[in-house]
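*Asks:* below are the sequence and a predicted model; questions follow.
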Amino acid sequence: MTERMTAREVLALVADGFTPLAPPAAGDEKAAPAEGAGAAPADGPLAWAGYGDSRARAAVRTGEEESVLCGTAEVGGRPCVLAVFEFGFLGGSLGRAAGDRLVAAYAAAAELRIPLVSLVATGGSRMQEGMIALGQLQRVAAASVRLRAAGVPQVAVLRDPATGGGWATLGAGADVVLALPGAQVAFAGSRVRPPDADPAAYTAEDQYAHGHVDALVAPARLRDTLALWLRLLAPDAARGAEPAPPPYALRDLPPPATGWEAVRRARAADRPRAGAYLDAYFEVRAAIRGDRAGGADDRVECGFGLREGRVVAYAAQDGGATRPAGFRTVARLLGLADRLGIPVLTLVDTPGAANDAEAERAGAGPAIAEVFAAIAGARVPVTSLVVGEGGSGGALALAAPGATWVTPDGYFSVIAPELAARILKRADDQVPLTAGQLRLRPQDLVELGVARGVVGVDPVSR
């Protein structure tokens, strides 16, 4: 379990200044409906005996009036709206007043067009307010949808604990989800789990491993990490969504003489991989992880980076067979970049989509279809570079039509030469010949109109 901090301690840890938002008054259109014509009963909408006293004690103990503080602030010089939970106030639970504050925070972020950052520490909905409390999740979800439609990003930081509706709305519903190491992160709170449940399944680490959390961030790094994400998720309005230029090649090579030479180059162990291209292309970058459906593919890296001061989103295959979770993560990246107006760079390098039984059961076909659809429907420009193997539909899914380049040690093929020879019932010694017939060399791809060009090395670095 991570050390629990108060809301004020979290604010001091990450924020430069904090100006509270005024909670909406009863009757405000952003607030929940008032109970009749008068003020709310002291013991809440259910007349739960002792509820008023519990609230009063919580206020004295924490110095707060509610379980969540909302206001404007700067994190590393980047403006944002903060929603910070106080777990000491009735377990950070959500009731109607907390819902009012959160809806107002979403509205302020939309009006100011600055990101919303939620620092979540909650045990769930407040029992003493019954279905009124649970209904706040619908209000928060609706406010989140409005903010998303406005093109404003949302970042969540999961503290300890982040459970119940707070995890299922503000947490899991954010564009980027960060978590403190050791935090409890789960829909089921600690007192309502099956007695024989695996405790590891309810941790930030396990949620990260299964693609529900983008990064585990130690408290000491939280301010800098948040500041970077607030920069990376901000579109460059001055330059608009200009296409990202393709990276330079990292090796200066002549065109391959044969198709089989092109294949052997792309499969060489010492060939530069996607990570090397990303390192050379970006000054700084941060990754998103996972498909939000229980899977993560470590052979695919997606995220946002800064190149010459400009934000570019990226999705890169790293040489292995791409699994369904990898394709779904790419689709997630493309959707977020499109909504925020950020251009995209994809790096193609895979022998093909994973074709084992597990991949088929996990929906390889539907996952690939998601990426094809995301690129076809993208409103922002997508630039693609084949940096190694371009194996069939698993590679083509990441290639932008009309905006794909290739390196001198890359190739693109409808099918691997070995598989083509097998289908044609050719002997193994016919594989090199088959590679030539497939016309998969970089220069062939340009002549066929598949690639716009073969990239060279950076002339400055020669």
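*Replies:* Looks like it arrived, so ask away.

*Asks:* going by C-alpha atoms from here, please, whenever you check contacts or count neighbours.
*Replies:* Noted.

*Asks:* show me what contacts R159?
*Replies:* Residues in contact with R159 (CA atoms under 8 Å, 6 or more residues apart in numbering) are 2, 4, 119-121, 179-180, 183-184.

*Asks:* selecting buried members of these in ChimeraX, what would you type?
*Replies:* Command for ChimeraX that selects the buried part of these, burial taken from 16 or more other CA atoms under 10 Å:
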select :4,119,120,121,179,180,183,184
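
*Asks:* need the contacts of R159 in CSV (columns: secondary structure and distance to P432).
*Replies:* Compiled in CSV, those are given as follows (DSSP: H, G, I helix; E, B strand; the rest coil; distance: CA to CA, whole Å):
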residue, secondary structure, distance to P432
T2, coil, 57
R4, coil, 62
L119, strand, 57
V120, strand, 57
A121, strand, 60
A179, strand, 50
L180, coil, 52
A183, coil, 54
Q184, strand, 55
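
*Asks:* closest to P272 out of the contacts of R159?
*Replies:* Nearest to P272, judged by CA to CA, of these is A179 at 32.1 Å.

*Asks:* before we move on, back to that, closest to G326 out of the contacts of R159?
*Replies:* Once CA to CA is applied, the member of the contacts of R159 that ends up nearest G326 is A179, at 21.1 Å.

*Asks:* and here is the other one:
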Amino acid sequence: MAEHGAVRALVEAIGRDFAEFAPPPPRTGGDGPLGWPGYAEQRARAAERTGSEESVLCGRARLGEREAVLIAFDFAFLGGSVGQDTGARVVAAFEHAREQRLPVISLIASGGSRMQEGIRALQQLQVIARAGLRAGEDGIPHIAVLRDPTTGGMWAALGAAADVVLAAPGARIAFGGARVRSSGEDGDDFRAEGKLADGQVDRIVEETELPGVLTELVSLLHPARPAAPEPAPVPAALGSVTSPETGMRAVERARSADRPRARDHLDAYFSNRFEIGGDRAGGRDEGVICGFGEHDGRVVAFAAQTGTATTPAGFRTAARLIRLADRLGIPVLTLVDTPGAANDAAAERAGVGPAIAEVFGAVAGARVPVTTLVIGEGGSGGALALAAPDNTWVTADAYFAVIAPESAAAILKRDPAEVPELAERLKLRPQDLVELGFARGIIR
């Protein structure tokens, strides 16, 4: 059986009724644009070995109740390399997705641009990147699956540009392939596990789990949505129903280890959800949970703080989630719970100020409605960045303040014994936030 059968088996396992697209007319004949000696024979041998005329298989299939466009690379065909005809097929697949309003799933295993076609091959990175960008601007989601290996141009122009990035366990993923890297390193930094730790991959998925995971994602991110979605409903209260008597009591309740946390609220709110993680710039913050879920039959995006100081990676991940939801027309729910932004030297080096600015900008620029529930600590600008202007609610277990009362005492050079008095002066209780016009109401 031709080796290409393995790729066809993969796409047929992922989706039912796979139908391959008719490829665009070939542009590369003979020994190609460079007249590379023996190139025609190389392509002929690859075609005989794999049963395909090119390194990519494109078509559409049904995943659950939805359809999607699939772009699958065949590493057995000249290392999954990209030439002019490969690029034309990928572009045509994205165009079909735009016309039919279907999500795109790219299954990548590629060594990069095809050297036998030189600069004509390298230019395909621009062509493919532009096709993906145009589809994204039209609200078409792109899910990439990084298989072994994914290196060079298809990591940079296709895989890393996807909205959600999955990876096979142990897959080699790097811009420079092992044979051309300046160092002899080949550890986790160049594999799926390292990319996950560095926030460049959302999840590592076993091949047996891939059909179910992709079906769930296609269901959540499918682009058939109303032009103006309704705001996400406010989650129900899970903790106290009575407001705190004093400011200090509000702070103590918000800091209590016994009150409901973000995962408790997400579990109660969503019937199912898919989490994404990482800022795509080398960072991951486990204290910020982002993703998409289903609530009463509707898809809602979420960004939730879990009570820790939020790092630059956490803010950038939240901004990434909000921008993606806005592009796909999905309403956003944010859960605020942080003592504040991380303020150590590592946070400053990683750009905590610009990262917070990204979230402020994402919320301010969102065309979809953003709903916020403050479920615990609302620590200054690090909490405010995720709060929706004019649509913020608060639980009875929460507070929100321009500064923590202990920090206020330090700044004012007051005795620590005066912290409770400062908590009163800050007017940070839930009922104070409603009275001052910051919150719309207390969820009980």
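*Replies:* In hand now; what should we look at? It should be emphasised that the depicted structure is a prediction, and the values quoted were computed from it without experimental measurement.

*Asks:* quick one on the thing from earlier: of the contacts of R159 of the first structure, which is the nearest to A435 of the first structure?
*Replies:* A435 of the first structure lies nearest to A179 out of these, by CA to CA, at 47.4 Å.

*Asks:* ranges for the strands of the stretch 351-462 of the first structure?
*Replies:* Counting by DSSP state E, counting those that start in this stretch, the stretch 351-462 of the first structure has strands at residues 382-390, 404-406, 453-454.

*Asks:* between the ones you listed, which one is nearest to Y202 of the first structure?
*Replies:* It is, among the strands of the stretch 351-462 of the first structure and with distance given as CA to CA, strand 382-390, at 37.3 Å.

*Asks:* mean deviation (superposed) between that closest one and the second structure, please.
*Replies:* Averaged over the aligned pairs, strand 382-390 of the first structure sits 0.2 Å from the second structure after superposition, using mean CA distance after the TM-score superposition for the first structure.

*Asks:* any idea how far that strand is from the chain center?
*Replies:* In terms of CA atoms, centre = their mean, to the nearest Å, the centre of strand 382-390 of the first structure is set 22 Å apart from its chain centre.

*Asks:* whereabouts in the second structure does that strand align?
*Replies:* Mapping strand 382-390 of the first structure onto the second structure (TM-score structural alignment) gives residues 370-378.

*Asks:* circling back: for the contacts of R159 of the first structure, which one is nearest P20 of the first structure?
*Replies:* Nearest to P20 of the first structure among the contacts of R159 of the first structure: L119, at 15.0 Å, using CA to CA.

*Asks:* the second structure: which residue goes with that closest one?
*Replies:* Counting by TM-score structural alignment, L119 of the first structure corresponds to L107 in the second structure.

*Asks:* thinking again about what came up before, a markdown table please, covering the strands of the stretch 351-462 of the first structure and showing distance to R439 of the first structure and mean neighbour count.
*Replies:* Converted to a markdown table, the strands of the stretch 351-462 of the first structure look like this (distance: least, CA to CA, whole Å; neighbours: other CA atoms under 10 Å):
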| stretch | distance to R439 of the first structure | mean neighbour count |
| --- | --- | --- |
| strand 382-390 | 13 | 29 |
| strand 404-406 | 14 | 28 |
| strand 453-454 | 15 | 20 |
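
*Asks:* which residues touch the equivalent of T203 of the first structure over in the second structure?
*Replies:* When the second structure is aligned by TM-score structural alignment, T203 of the first structure is paired with R191. By CA under 8 Å, 6+ apart, the residues touching R191 of the second structure are 170-174.

*Asks:* likewise for G130 of the first structure?
*Replies:* Residues near G130 of the first structure by CA under 8 Å, 6+ apart: L46.

*Asks:* and it, what's its match in the second structure?
*Replies:* Residue pairing (TM-score structural alignment): G130 of the first structure is matched to G118 of the second structure.

*Asks:* same thing with D428 of the first structure?
*Replies:* D428 of the first structure maps onto P416 in the second structure when the alignment is built from TM-score structural alignment.

*Asks:* and its match, how many neighbours?
*Replies:* 14 (other CA atoms under 10 Å).

*Asks:* can you pull the contacts of it?
*Replies:* Applying CA under 8 Å, 6+ apart, one finds that P416 of the second structure lies in contact with 406, 409.

*Asks:* please apply the same query to Q184 of the first structure.
*Replies:* 1, 159-163, 202-204 are the contacts of Q184 of the first structure under CA under 8 Å, 6+ apart.

*Asks:* among those residues, which two are most distant?
*Replies:* The farthest-apart pair in those, when distances are taken by CA to CA, is M1 and T163, at 13.7 Å.

*Asks:* neighbour count winner among these two?
*Replies:* Between M1 of the first structure and T163, counted using other CA under 10 Å, the more crowded position is T163 (26 against 13).

*Asks:* separation between the match of T203 of the first structure and L158 of the second structure?
*Replies:* To L158 of the second structure, R191 of the second structure is 17 Å away according to CA to CA, to the nearest Å.

*Asks:* how about the contacts made by A369 of the first structure?
*Replies:* Taking CA under 8 Å, 6+ apart, we find A369 of the first structure in contact with A397.

*Asks:* what's the separation between the counterpart of it in the second structure and Q431 of the second structure?
*Replies:* Structural alignment places A369 of the first structure opposite A357 in the second structure (criterion: TM-score structural alignment). Distance, A357 of the second structure to Q431 of the second structure, using CA to CA: 28 Å.

*Asks:* P312 of the second structure too?
*Replies:* 31 Å.

*Asks:* give me the more crowded residue out of these two.
*Replies:* Neighbours per residue, other CA under 10 Å: of P312 of the second structure and Q431, the larger number sits with P312, 28 against 20.

*Asks:* what's the counterpart of the more buried one in the first structure?
*Replies:* The alignment partner of P312 of the second structure in the first structure, by TM-score structural alignment, is P324.

*Asks:* alignment lookup: E209 of the second structure to the first structure.
*Replies:* Checking TM-score structural alignment: E209 of the second structure goes with R221.

*Asks:* identify each buried residue in stretch 50-66 of the first structure, please.
*Replies:* The neighbour-count check on stretch 50-66 of the first structure (16+ other CA under 10 Å) flags 51-52, 55, 58-59, 62, 64-66 as buried.

*Asks:* in strands, which of the residues you listed fall?
*Replies:* Judged by DSSP state E, the buried residues of stretch 50-66 of the first structure include no members of strands.

*Asks:* now render these as TSV, adding distance to A359 of the first structure.
*Replies:* Putting these into TSV (distance: CA to CA, whole Å) gives the following:
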residue	distance to A359 of the first structure
Y51	51
G52	54
R55	51
A58	50
A59	52
T62	50
E64	50
E65	50
E66	47
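
*Asks:* fine by me, we can end here.
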